[in-house]
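**Student:** okay, predicted coordinates and the sequence, questions at the end:
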Amino acid sequence: MQTLAVERKYETFSYLPPLNDQQIARQLQYALSNGYSPAIEFSFSGKAEELVWTLWKLPLFGAQSPEEVLSEIQACKQQFPNAYIRVVAFDSIRQVQTLMFLVYKPL
């Protein structure tokens, strides 16, 4: 039996290779189809105990398509190329966060 190397994991899907835009779009479509409101957050620290997430603009309450959210993810990447970026989705009925996954990790 072999022990895996210690590697920091971030959020859902962190054990997978980075998601491409098509895979991110599918997750966003799932969130939008369920009536969840997506939001984009970023953080500059890579240490889990120091992670402080900052909201990128306001949550995308009126988003109708994954492309709208992907556009904002790209804008966030351009503004903060050294930041970790994640998408979170909120359910306004249950008033809880229902989905959260990392979409960009700096090299």
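**Tutor:** In hand now; what should we look at? Numbers count the residues shown, from 1 in each chain.
**Student:** use CA for all of it now, contacts and neighbours both
**Tutor:** Noted.
**Student:** quick check: closest non-adjacent residue to Phe61.
**Tutor:** Ser37 (5.1 Å; Cα to Cα, 6 or more residues apart in numbering).
**Student:** actually, Ile73.
**Tutor:** That would be Ile40: by Cα to Cα, 6+ apart, it lies 6.9 Å from Ile73.
**Student:** how far out from the middle of the chain is whichever strand or helix holds the one you found?
**Tutor:** Applying DSSP states H and E as the criterion places Ile40 in strand 37-43. Distance, stretch centre to chain centre, for strand 37-43: 6 Å (Cα atoms, centre = their mean, to the nearest Å).
**Student:** included below, for side-by-side comparison, is a second structure:
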Amino acid sequence: MSDMQDYNSSLEDVNSRKFGTFSYLPAMDAERIRKQVEYIVSKGWNPAIEHTEPEHAFDHYWYMWKLPMFGETNVDAILKEAEACHKAHPNNHVRLIGYDNYAQTKGAEMVIYRGKPV
């Protein structure tokens, strides 16, 4: 059996915290973020963008960036909103969500921009 890698992460070290599956992988570049948005759109899920301060990511609700983009299928429009949120809040984590209306749950959720703790 191969050795399992330990991912050092703690509540005290804000930079080490993990946020779901994608956070254990290298940071996504623009191309990979686009692919995730394309996937969300292809599934018919409604995209939404949230943000929060890194130090509050685990103990507070995340702030909604505008309203969810119900029925939006333009990948560039979704990416533009995510980038606008990041530019407006450069120190915050920005999370992309794909909400599945049928299952009434999140079909996808990932931090696409990591903020810097103050």
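**Tutor:** Right, received. Where do you want to start? Computed from a predicted model, the values in this text were never measured in an experiment.
**Student:** give me the TM-score for this pair.
**Tutor:** Once superposed, the chains reach a TM-score of 0.88 (TM-score structural alignment, normalised by the length of structure 1), with 107 aligned residues with a Cα RMSD of 1.8 Å.
**Student:** returning to that earlier point: trace the strand holding Ile40 of structure 1 over to structure 2 and give me the residue numbers.
**Tutor:** Mapped onto structure 2 using TM-score structural alignment, strand 37-43 of structure 1 covers residues 46-52.
**Student:** what about the matching stretch, how far off from structure 1?
**Tutor:** Compared with structure 1 after fitting, stretch 46-52 of structure 2 has a mean deviation of 0.3 Å; criterion: mean Cα distance after the TM-score superposition for structure 1.
**Student:** Provide the aligned range in structure 1 for stretch 70-87 of structure 2.
**Tutor:** Going by TM-score structural alignment, stretch 70-87 of structure 2 sits over residues 61-78 in structure 1.
**Student:** what's next to the matching stretch, contact-wise?
**Tutor:** Contacts to stretch 61-78 of structure 1, defined as Cα atoms under 8 Å, 6 or more residues apart in numbering, come from residues 21, 25-26, 28-29, 32, 37-38, 40, 42, 56, 60, 83, 85, 104.
**Student:** ok, these vs Ala5 of structure 1, which is closest?
**Tutor:** Tyr104 (21.6 Å; Cα to Cα).
**Student:** map that closest one onto structure 2.
**Tutor:** Using TM-score structural alignment, Tyr104 of structure 1 sits opposite Tyr113 in structure 2.
**Student:** how much space between its match and Ser42 of structure 2?
**Tutor:** 22 Å (Cα to Cα, to the nearest Å).
**Student:** more neighbours: these two, which one.
**Tutor:** More crowded of Tyr113 of structure 2 and Ser42, by other Cα atoms under 10 Å: Tyr113, with 22 against 10.
**Student:** from what I can see that one touches Leu96, true?
**Tutor:** No. Using Cα atoms under 8 Å, Tyr113 of structure 2 makes no contact with Leu96, being 9.2 Å away.
**Student:** okay, now Asp59 of structure 2: neighbour count?
**Tutor:** Number of residues near Asp59 of structure 2 (other Cα under 10 Å) recorded here: 7.
**Student:** what's near enough to touch Leu67 of structure 2?
**Tutor:** Contacts of Leu67 of structure 2 by Cα under 8 Å, 6+ apart are Ala48.
**Student:** what about 10 Å?
**Tutor:** Taking Cα atoms under 10 Å, 6 or more residues apart in numbering, we find Leu67 of structure 2 in contact with 47-50.
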